[in-house]
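Q: With the input below, show me the fold.
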Amino acid sequence: MAYLIDIIIFQAAILIAVYCISTVLPLDFRFPGWSYTQCGVELPDQLAKRIDAGWPLRSGEVRINQICEVSQIGSEKQRYLQTGVSRQTDNGTSGQWLTIPVDADDNPVIGPVFVYSRVISGIVNIAFLAFAFAYFSANGRRTIGKKLLGLRVQSVDGKSPGFGTEFRREILKFSPYLFFIAAAFAFSLFPVFPTEDFDALLRMSRDGYTLLNNGAATFNIILGIAALIWWFLPFIFWRGQTFYDRICACKVVKS
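A: Predicted coordinates:
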């Protein structure tokens, strides 16, 4: 609970600072998870006809076309085409989907997806959070969340850890998230689609082609399970230490 209180406070402060900076400097801040998506923009007639020709409907199928706009603090809107079909089966509704970025003229953009700005923003965000947590936990200080719940971080010998130890502890705390960012960057270096021909890709989607994103999704599930183990398993057998506490010879105590 103390962590949730602190993460809300520190992340809100960072986002406010980023918003103020972005109104002055033309920087591209794209913090993962802090975005707003709005779908429903109608497709141009030419693109809709192209989709109908490349992915004709079969009996019982319903076409769904839309363009989604993703807004993030300090960043220009990103636009994505979502096209697919849905059908009723004995087990409910099923569907096939194809999601592709589009340019300002709503033309599909196919190729490798690079996420340099998101990687940099994600790392900077974690660095700021780790610094804030470390500063307000080192040398006998406490974060607001820990004050409210009467908690304190101290070394196993009963002393107050310095800033260096606390910063290392916080980096280790966020290490699953940093690994997730690195994995996302690694996946972005490879083409998501097997062809840059949009019409050919439509035909493949019609025939049941599964995007490589499924492999990324499986990896994300595995990483998510590992992160849950890293963050929450120690609380099941709570003795005042998480895994990163043990590495840094620290513990959380009531005070």
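Q: contacts, neighbours, all on C-alpha from now
A: Fine.
Q: all strands in the chain, in order from the N-terminus.
A: 35-41, 61-72, 75-89, 92-101, 151-155, 250-254 (DSSP state E).
Q: closest to S205 out of those?
A: Distance to S205, taken as C-alpha to C-alpha, is lowest for strand 92-101 among the strands of the chain, at 7.0 Å.
Q: quick revisit: take the strands of the chain and lay them out in CSV including distance to F232 and mean neighbour count.
A: Shown next, in CSV, are these (distance: least, C-alpha to C-alpha, whole Å; neighbours: other C-alpha atoms under 10 Å):
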stretch, distance to F232, mean neighbour count
strand 35-41, 26, 12
strand 61-72, 30, 17
strand 75-89, 33, 18
strand 92-101, 34, 14
strand 151-155, 18, 21
strand 250-254, 15, 18
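Q: could those strands go into TSV alongside distance to W231?
A: TSV is the format used below for the strands of the chain (distance: least, C-alpha to C-alpha, whole Å):
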stretch	distance to W231
strand 35-41	24
strand 61-72	27
strand 75-89	31
strand 92-101	33
strand 151-155	16
strand 250-254	14
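Q: Relative to R169, which of those is closest?
A: strand 250-254 (8.5 Å).
Q: Which strands and helices lie in contact with the closest one?
A: Secondary-structure packing of strand 250-254 (3 or more C-alpha pairs under 8 Å, 6 or more residues apart in numbering; DSSP states H and E): strand 151-155.
Q: A132 and F10 touch, don't they?
A: Yes. Between A132 and F10 there is a contact under C-alpha atoms under 8 Å: 7.1 Å.
Q: what about the helices in the stretch 51-200 of the chain?
A: Ranges of helices in the stretch 51-200 of the chain, per DSSP state H, counting those that start in this stretch, are 116-135, 144-149, 163-173, 175-188, 198-206.
Q: and those helices as a markdown table, adding distance to A217 and mean neighbour count?
A: Formatted as a markdown table, the helices of the stretch 51-200 of the chain follow (distance: least, C-alpha to C-alpha, whole Å; neighbours: other C-alpha under 10 Å):
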| stretch | distance to A217 | mean neighbour count |
| --- | --- | --- |
| helix 116-135 | 18 | 19 |
| helix 144-149 | 33 | 16 |
| helix 163-173 | 23 | 20 |
| helix 175-188 | 11 | 17 |
| helix 198-206 | 18 | 18 |
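Q: please give me the structure for this one as well, since I'd like to look at both together:
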Amino acid sequence: MKYKRILLKLSGEALMGDNQYGIDAARLEQYVKEIKEVKDLGVEIAIVIGGGNIFRGVQAEDSGIDRVQGDYMGMLATVINAMALQSALEKTGLYTRLMSGIKIEEVCEPFIKRRAVRHLEKGRIVIFGAGIGNPYFTTDSTASLRAIEMEADVVLKGTRVDGVYTADPEKDPAATKFPSISFQDVYEKGLNVMDMTAFTLCQENNLPIIVFDMNKKGNLKAIVAGEEVGTLIS
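A: Reported below is the predicted structural model:
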């Protein structure tokens, strides 16, 4: 395998499937199958999942909720998704650990770097919930930070779009896809890949990012095997 240890970033919205909110059982099952295929190849897997299908902190201010309070609510939403993913993975016989950026010891371990690395070395899938435990940081930032701490080979950002385009392909049919692009070019072209904090963390630590369509069967396995899928940012 080209990548021995990966950090997979999934959005909460991706779990909705065709629903308006919540978790779509069929979509969750599909993701679990994709992850299991890669795990069975011996790849060490860490996962960060968002909470946008339940609650987004940035929406809180529109409801009159304090931004910091809203961000903590969003962190709890990510834990709900992480617990659902953990349960689905364990039903297939995989061993997992859920680690949280905030203390919820009844349902998950607090994040400790050395313990998380040891879980990966023992073949467990590690799921990171509750972001990094601080407001104003997105789950993209969590993915970048945890990937660096885990010494992952790559950040795999699974979305519903099959890479980085010159414009939003869902709005502009003339948009063209980049098979690969440098961090600097993403900056200069103003392309929306991750939030700037997350993106800068990856750039400064020479951590490549691959943006790909998680909903297409076999994409995750193909990337790990070294095939050119999605857009590589390095």
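Q: Provide the TM-score value for the superposition.
A: Once superposed, the chains reach a TM-score of 0.28 (TM-score structural alignment, normalised by the length of the second structure), with 96 aligned residues with a C-alpha RMSD of 5.0 Å.
Q: Can you point out the helix or strand that includes S141 of the second structure?
A: helix 139-149 (DSSP states H and E).
Q: Give the buried residues for that helix.
A: For helix 139-149 of the second structure, a neighbour-count test (16 or more other C-alpha atoms under 10 Å) marks T139, D140, S141, T142, A143, S144, L145, R146, A147, I148 as buried.
Q: doesn't L201 make contact with the second one?
A: The one in question is D140 of the second structure. No. Counting by C-alpha under 8 Å, D140 of the second structure stays clear of L201, with 10.3 Å between them.
Q: Give me the distance between G70 of the second structure and L145 of the second structure.
A: Separation of G70 of the second structure from L145 of the second structure (C-alpha to C-alpha, to the nearest Å) stands at 22 Å.
Q: To clarify, my last question referred to R118 of the second structure.
A: Taken as C-alpha to C-alpha, the span from R118 of the second structure to L145 of the second structure is 17 Å.
Q: circling back to that earlier point, can you list residues touching both of A132 and F10 of the first structure?
A: Common neighbours of A132 of the first structure and F10, counting by C-alpha atoms under 8 Å, 6 or more residues apart in numbering, are absent.
Q: Any idea which of the strands of the first structure gets closest to I5 of the first structure?
A: strand 151-155 (12.8 Å).
Q: So what angle separates the directions of the closest one and strand 250-254?
A: Interaxial angle of strand 151-155 of the first structure relative to strand 250-254 (axes from the mean of the first three to the mean of the last three C-alpha atoms, to 10 degrees): 150 degrees.
Q: nearest spatial neighbour of L223 of the first structure, skipping sequence neighbours?
A: F180 (7.2 Å; C-alpha to C-alpha, 6 or more residues apart in numbering).
Q: Would you check that that neighbour makes contact with I222?
A: No. Between F180 of the first structure and I222 there is no contact, the gap being 10.6 Å when judged by C-alpha under 8 Å.
Q: I100 of the first structure touches L81, doesn't it?
A: Yes. In this structure, I100 of the first structure is within contact of L81 by C-alpha under 8 Å, at 5.2 Å.
Q: longest helix anywhere in the second structure?
A: helix 67-91 (DSSP state H).
Q: now that helix and helix 139-149, what's the angle there?
A: Using the same axes, to 10 degrees: helix 67-91 of the second structure against helix 139-149 is 60 degrees.
Q: and the angle from the next helix or strand after helix 67-91 of the second structure to helix 67-91?
A: Next in sequence after helix 67-91 of the second structure, counting helices and strands by DSSP H and E, comes strand 96-100. Strand 96-100 of the second structure and helix 67-91 meet at an angle of 170 degrees, taking the same axes, to 10 degrees as the criterion.
Q: circling back to that earlier point, please produce a markdown table containing the buried residues of helix 139-149 of the second structure, extended by distance to Q86 of the second structure.
A: Below are the buried residues of helix 139-149 of the second structure laid out as a markdown table (distance: C-alpha to C-alpha, whole Å):
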| residue | distance to Q86 of the second structure |
| --- | --- |
| T139 | 17 |
| D140 | 20 |
| S141 | 21 |
| T142 | 18 |
| A143 | 17 |
| S144 | 21 |
| L145 | 21 |
| R146 | 18 |
| A147 | 19 |
| I148 | 22 |
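Q: Pull the most distant pair out of those residues.
A: Greatest spacing in the buried residues of helix 139-149 of the second structure, by C-alpha to C-alpha: T139 and I148 (14.1 Å).
Q: I'd like the distance between the residue nearest to F10 of the first structure when sequence neighbours are not counted and V253 of the first structure.
A: Excluding the flanking residues, the one nearest F10 of the first structure by C-alpha to C-alpha, 6+ apart is L129, at 6.6 Å. In this view, L129 of the first structure and V253 of the first structure are 22 Å apart by C-alpha to C-alpha.
Q: next one: I229 of the first structure
A: From I229 of the first structure to V253 of the first structure the distance is 22 Å (C-alpha to C-alpha).
Q: do the same with A2 of the first structure
A: 13 Å.
Q: and if you look at L98 of the first structure?
A: 51 Å.
Q: and of the helices of the stretch 51-200 of the first structure, who's closest to A17 of the first structure?
A: helix 116-135 (11.3 Å).
Q: by contact count, what packs against the closest one?
A: helix 2-22, helix 163-173, helix 175-188.
Q: how about the strands in the second structure?
A: Using DSSP E, strands in the second structure cover 5-10, 44-49, 96-100, 109-110, 125-129, 154-159, 164-165, 177-178, 180-181, 209-213, 231-233.
Q: Which elements pack onto the fifth one?
A: Counting contacts by 3+ C-alpha pairs under 8 Å, 6+ apart, the secondary-structure elements packed against strand 125-129 of the second structure are strand 44-49, helix 67-91, strand 96-100, helix 113-121.
Q: So for K221 of the second structure, which of those sits nearest?
A: The nearest among these, by C-alpha to C-alpha, is strand 44-49 at 12.1 Å.
Q: What angle do strand 154-159 and that closest one make with each other?
A: 40 degrees.
Q: what's in contact with strand 44-49 of the second structure?
A: 4-12, 39, 78, 81-82, 120-121, 123-129, 139, 142-143, 147.
Q: Pull out the buried residues from those residues.
A: 5-12, 39, 78, 81-82, 120, 123-129, 139, 142-143, 147.
Q: Would you reformat the strands of the second structure as TSV and include distance to S87 of the second structure?
A: Output for the strands of the second structure, formatted as TSV (distance: least, C-alpha to C-alpha, whole Å):
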stretch	distance to S87 of the second structure
strand 5-10	16
strand 44-49	14
strand 96-100	9
strand 109-110	15
strand 125-129	11
strand 154-159	20
strand 164-165	32
strand 177-178	36
strand 180-181	35
strand 209-213	23
strand 231-233	31
